[in-house]
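**Q** sequence and predicted structure, then a few things I'm wondering about:
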Amino acid sequence: MTELPNFDKLKWLAENDPDKLDELQKTLCKEAIDCCPESSKKQLISMLYHLQQQLSRCSNPYHRCYLASSIMYDKFIALNTILNNPQEFRQQKAKILLLPAKKPVD
């Protein structure tokens, strides 16, 4: 498994070689997901993809940090709710909305 460099090295990469830092991040994420049980991998890959899509819209490193922190906080809140109220979670049902049929255009 790839070793995470120290803070100073990560800071240097961020300032001088952001492409290499991005490559390191992708490598570490892939290795972390590969170490997980098969039952969790699809969900983790989906979560990583969602995070990458959200982070790609950020304009600066502070925005990326805030957004990543916010997404993680939301996931922890959801997990806390599931752990503390499993019955309520299991009773949730999706509401299916029927869309009106399109009327033919004359």
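**A** Now that the structure is in, tell me what you want to look at.
**Q** from now on I want contacts and neighbour counts done on CA atoms only, so please keep to that.
**A** OK.
**Q** following the helix or strand hosting Ser70, which helix or strand shows up next?
**A** In this assignment (DSSP states H and E), Ser70 forms part of helix 61-84. Downstream of helix 61-84, the first helix or strand assigned by DSSP H and E is helix 86-91.
**Q** next, the one to line up against it:
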Amino acid sequence: MDTLPNFDDMAKMAKEDPEQFEQLRQQLIENAINQAHENMKPRLKAQQSHIDLVISRGKNPLHTTMLLRNELQRQLVRFAETLQHPYSQENAEITPISSHPKQSENTDKNSF
């Protein structure tokens, strides 16, 4: 794809033709991964797979956005911890998403 549709066109596509929107999304992701260095492609594919798993848990667009926001926040905290303690064994472990505690609806409003 040479040019990306504008936001309004993409929002209309997502609402009126979600299959076409998903196809566009997947194509853009694939293009971005294919442009990456060969050493990064497996990590990018794994990260995208994880993102797709988070998205699949969403009940509606707002819920999906909140799940993605929470996941990004979790990863940023982990990244900060790794920067502060780069040789910690805890930072070397990868925790599968299925074992993360579910966030309650009474999440602290003052966090990120």
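**A** Right, received. Where do you want to start? All values reported here derive from a predicted model rather than from experimental measurement.
**Q** tell me how the two chains score on TM-score.
**A** The TM-score (TM-score structural alignment, normalised by the length of structure 1) is 0.73; 94 aligned residues with a Cα RMSD of 2.4 Å.
**Q** sorry, back to before: mean shift between the helix holding Ser70 of structure 1 and structure 2?
**A** When structure 2 is overlaid, helix 61-84 of structure 1 sits 1.6 Å from its aligned residues on average, using mean Cα distance after the TM-score superposition for structure 1.
**Q** elements contacting that helix?
**A** Judged by 3 or more Cα pairs under 8 Å, 6 or more residues apart in numbering; DSSP states H and E, helix 61-84 of structure 1 is in contact with helix 38-55, helix 86-91.
**Q** and that helix with helix 38-55, angle?
**A** For helix 61-84 of structure 1 against helix 38-55, the angle by axes from the mean of the first three to the mean of the last three Cα atoms, to 10 degrees is 140 degrees.
**Q** chain center to helix 61-84 of structure 1, what's the gap?
**A** Its chain's C-alpha centre and that of helix 61-84 of structure 1 lie 9 Å apart, by Cα atoms, centre = their mean, to the nearest Å.
**Q** helix, strand, or coil at Thr2 of structure 1?
**A** Look at Thr2 of structure 1: counting by DSSP: H, G, I helix; E, B strand; the rest coil, its state is coil.
**Q** now it, nearest residue through space, not along the chain?
**A** Nearest residue to Thr2 of structure 1 in three dimensions, chain neighbours excluded: Leu28, at 6.6 Å (Cα to Cα, 6 or more residues apart in numbering).
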